[in-house]
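1. A predicted structure for the sequence below; I have some questions about it.
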Amino acid sequence: MAYLGQPRWWVEVLLIWGIYSAYSRVRNIGGKDIDRAFGNGRSIAQVEQHLHIAFEPALNRWVHVNGWVADLSALHYHTLHWWITIGVFVWLFWRRRESYRRASLVLALTTLIALAGFFLIPTAPPRMYPGYVDIMAQTASWGWWEGSGSPGPESVTNQFAAMPSLHCGWAIWCGVMIAMYARRTWVRVLGVLYPISTAFVVIGTANHYVLDVIAIVAVIAVSMAIVYMPWRQAADAVARRSVDSGKSVA
């Protein structure tokens, strides 16, 4: 398990290159099946109605009528997503080197699984349906972003990458890593609050459904289990039981 404890620069380069290549490919080939994307969005809304968790319209209206909340939500959505993720990534590499490898693998797995979701389940976000206010478009006149809130040109951005919410996925990853590895209590508290505020923002701005957030929580849980589960210890335990069983038979 020494590999997991000592990051190597060439592994980091390969990992980042692989994730970026996968992201670019999915981004460029996704977002073309419009009818399917809108159908999936309606299906998600129907499931939420059945589960009584469809509070996106009410939250979106409340954010819209409270201008300062809309402004802060737009800033949060467009800015913190990148800078906090990069900051936590760098902090782990420089200050928690012994934990960095596992943490970075969780982020990589989460991102790749989410990209698979974008490809397999293209989904139109709530803001594309009647009855919602596109908060990012409402604040796009500031000049910092396009109407979709995308950090890149809309012409090369997959607008139907809503399920699951990678925005929340990265925020949850940041929160979990800060809670696990930060020493100061107040820093850990902020780490926990960050993904909660992100979930509020992505739903309130009508960029994601509640189920998008629930789905990425499941993705994070799977990624954490894969990376942090003591596979070697489990394998050794199975091997020992097999040996003991063989001795008993003999």
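-> On my side now, so go ahead.
2. When you work out contacts or count neighbours from here on, use the C-alpha atoms and nothing else.
-> Will do.
3. Determine which residue lies closest to the centroid of this structure.
-> The residue lying closest to the centre of the chain (Cα atoms, centre = their mean) is Gly169, at 1.7 Å.
4. Next, the contact list for the closest residue to it other than its chain neighbours, please.
-> Nearest residue to Gly169 in three dimensions, chain neighbours excluded: Ile216, at 5.6 Å (Cα to Cα, 6 or more residues apart in numbering). Applying Cα atoms under 8 Å, 6 or more residues apart in numbering to Ile216 gives the contacts Ala114, Pro164, Ser165, Leu166, Cys168, Gly169.
5. Those residues in helices, which ones?
-> Assigned to helices by DSSP state H, the following of those qualify: Ala114, Leu166, Cys168, Gly169.
6. Quick one: the helices in this structure, in order.
-> 2-5, 9-29, 34-51, 56-65, 67-75, 81-95, 97-120, 135-138, 166-181, 185-204, 210-228, 231-249.
7. these two touch, right, Ile172 and Leu193?
-> No: between Ile172 and Leu193 there is no contact under Cα atoms under 8 Å: 9.6 Å.
8. quick one: which of these two has more around it?
-> Ile172 (26 against 14; other Cα atoms under 10 Å).
9. residues in contact with that one?
-> Contacts of Ile172 by Cα under 8 Å, 6+ apart are Tyr194, Pro195, Val217, Ile220.
10. give me the number of residues near Gln159?
-> Gln159: 22 neighbours (other Cα under 10 Å).
11. how close does it get to Trp173?
-> 23 Å (Cα to Cα, to the nearest Å).
12. Same check on Ile196?
-> In terms of Cα to Cα, Ile196 sits 12 Å off from Trp173.
13. ok, structure two:
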Amino acid sequence: MRTSRWLRGWRRELALFIAVDLLYDLGRGAFAARLSVARAHAHWVFHLERSLHFAIEASVQHALSGSVSTFVLANVYLSAQLMVLPVALVWVYRRSADIYRDLRNTVIGVWAIALPVFALYPVAPPRLAGIGLKDSVTEQGAVALTGHSTLFYNPYAAVPSLHVGLAFAIGVAIAASVRRRPAKLLAFAWGPLVAVSVVATGNHYVFDVATGLLAAAVGFAVSRLSRRLPARPQAVPVSLGRLLSQAASEGAPT
């Protein structure tokens, strides 16, 4: 009985994520941007970082340009969304309903925040912005970020970084689901590792990392707030015979 209930619940959650992902893909297709526009926005982001003295993307990529580190970080970037996110959702779902609910709502909230930003302000990643950063994922990763692979991601969606926002959300959720301190530390390390990978591989600016964290924080806050709202009373079905019987008993003389 418990297994069948778990399967029914998971099928419902899977259907929800498929529907949300379909809406996201439709929205992405409806607001396809031109590279020239995305590059202009990218240059604005880059100049903002330079004015604030944290344009460190080139330095990070150069410091981690070794063949082994580049290979590891490129595949961390690729696996973060395609593999780790769905596996983490399933794992947390089996561990704690409350923690899963917050994680699920945070993920959907981040997507909901990001889509209008992508539509209204598309930003090319550093590797496509013409600012001197290379495409480490295509060079060292298992999948190239060119050609037909754009069917599976938005090439001009640097701001905010979904990779970073969702990685930190996953790390917090898993850390809250385990008891052992080493496991908690490993879970908390996932977010920073992904943040380093997206910058070192030329896929995001530091600005994107910050806005990704902000989007995740807003998504989590909305999830927690929604849990505090009073639940709507559910209507209890009452048969016509019961209503007639109750009316008769209330109207009967004593």
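-> Here it is on my side, so go on. Here the structure is a predicted model, which means the values were calculated and not measured.
14. Mind checking the TM-score on these two?
-> The TM-score (TM-score structural alignment, normalised by the length of structure 1) is 0.80; 222 aligned residues with a Cα RMSD of 2.3 Å.
15. before we move on, back to that, could you dump the contacts of Ile216 of structure 1 to CSV with distance to His208 of structure 1?
-> Shown next, in CSV, are these (distance: Cα to Cα, whole Å):
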residue, distance to His208 of structure 1
Ala114, 14
Pro164, 8
Ser165, 7
Leu166, 10
Cys168, 10
Gly169, 12
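16. which of the ones in helices among the contacts of Ile216 of structure 1 lies closest to Val201 of structure 1?
-> Cys168 (9.5 Å; Cα to Cα).
17. Columns distance to Tyr209 of structure 1 on top of the ones in helices among the contacts of Ile216 of structure 1, output as JSON lines?
-> Listed next are those as JSON lines, based on distance: Cα to Cα, whole Å:
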{"residue": "Ala114", "distance to Tyr209 of structure 1": "15"}
{"residue": "Leu166", "distance to Tyr209 of structure 1": "12"}
{"residue": "Cys168", "distance to Tyr209 of structure 1": "11"}
{"residue": "Gly169", "distance to Tyr209 of structure 1": "14"}
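18. List which of the contacts of Ile216 of structure 1 are still in contact in structure 2.
-> Retained in structure 2 by both residues aligned by TM-score structural alignment, their matches' Cα atoms under 8 Å are the following of those: Pro164, Ser165, Leu166, Cys168, Gly169.
19. which one of these sits closest to Leu109 of structure 1?
-> Distances from Leu109 of structure 1 to the kept ones among the contacts of Ile216 of structure 1, taken by Cα to Cα, are shortest for Gly169, at 10.7 Å.
20. Map the closest one onto structure 2.
-> With TM-score structural alignment defining the correspondence, Gly169 of structure 1 maps onto Gly165 in structure 2.
21. Ala216 is in contact with that match, correct?
-> Yes: between Gly165 of structure 2 and Ala216 there is a contact under Cα under 8 Å: 5.0 Å.
22. intersection of neighbour lists for those two?
-> With Cα under 8 Å, 6+ apart, Gly165 of structure 2 and Ala216 have common neighbours Val110.
23. The counterpart of Arg228 of structure 2 in structure 1: neighbour count?
-> When structure 1 is aligned by TM-score structural alignment, Arg228 of structure 2 is paired with Trp231. Around Trp231 of structure 1 there are 13 other residues, counting by other Cα under 10 Å.
24. List the residues that contact Trp231 of structure 1.
-> Counting by Cα under 8 Å, 6+ apart, there are no residues that Trp231 of structure 1 touches.
25. Give me the mean distance between stretch 219-228 of structure 1 and structure 2.
-> Once fitted to structure 2, stretch 219-228 of structure 1 is off its aligned match by 1.0 Å on average (mean Cα distance after the TM-score superposition for structure 1).
26. Now that stretch: buried residues?
-> For stretch 219-228 of structure 1, the neighbour count (16 or more other Cα atoms under 10 Å) marks Val219, Ile220, Val222, Ser223, Met224, Val227 as buried.
27. swap in stretch 79-93 of structure 1?
-> Leu80, His81, Ile84, Thr85, Phe89, Leu92, Phe93.
28. what about the nearest residue to the third one once chain neighbours are set aside, distance to Leu72 of structure 1?
-> Nearest in space to Ile84 of structure 1, with sequence neighbours left out and distances taken as Cα to Cα, 6+ apart, is Cys174 at 7.5 Å. Distance, Cys174 of structure 1 to Leu72 of structure 1, using Cα to Cα: 20 Å.
29. before we move on, back to that, could you work out the most separated pair of the contacts of Ile216 of structure 1?
-> Farthest pair in these, by Cα to Cα: Ala114 and Cys168, 10.8 Å.
30. Please say which of those two ends up with more neighbours.
-> Cys168 (27 against 24).
31. doesn't Pro195 make contact with that one?
-> Yes: the criterion here is Cα under 8 Å, and Cys168 of structure 1 meets it with Pro195 at 6.4 Å.
32. what's the neighbour count on the residue nearest to Ile84 of structure 1?
-> 25.
33. what residues are up against it?
-> Contacts of Cys174 of structure 1 (Cα under 8 Å, 6+ apart): Ile84, Thr85, Val88, Gly191, Pro195.
34. what residue of structure 1 matches up with Gln246 of structure 2?
-> Per TM-score structural alignment, Gln246 of structure 2 is not aligned with anything.
35. how close does Gln246 of structure 2 get to Leu240 of structure 2?
-> 10 Å.
36. What of Ala221 of structure 2?
-> Counting by Cα to Cα, the gap from Ala221 of structure 2 to Leu240 of structure 2 is 44 Å.
37. Repeat that for Glu57 of structure 2.
-> The value you get for Glu57 of structure 2 to Leu240 of structure 2, if Cα to Cα is used, is 70 Å.
38. repeat for Ala15 of structure 2
-> In terms of Cα to Cα, Ala15 of structure 2 sits 36 Å off from Leu240 of structure 2.
39. More neighbours: which of the two?
-> Using other Cα under 10 Å, the more surrounded residue of Ala15 of structure 2 and Leu240 is Ala15, with 12 against 9.
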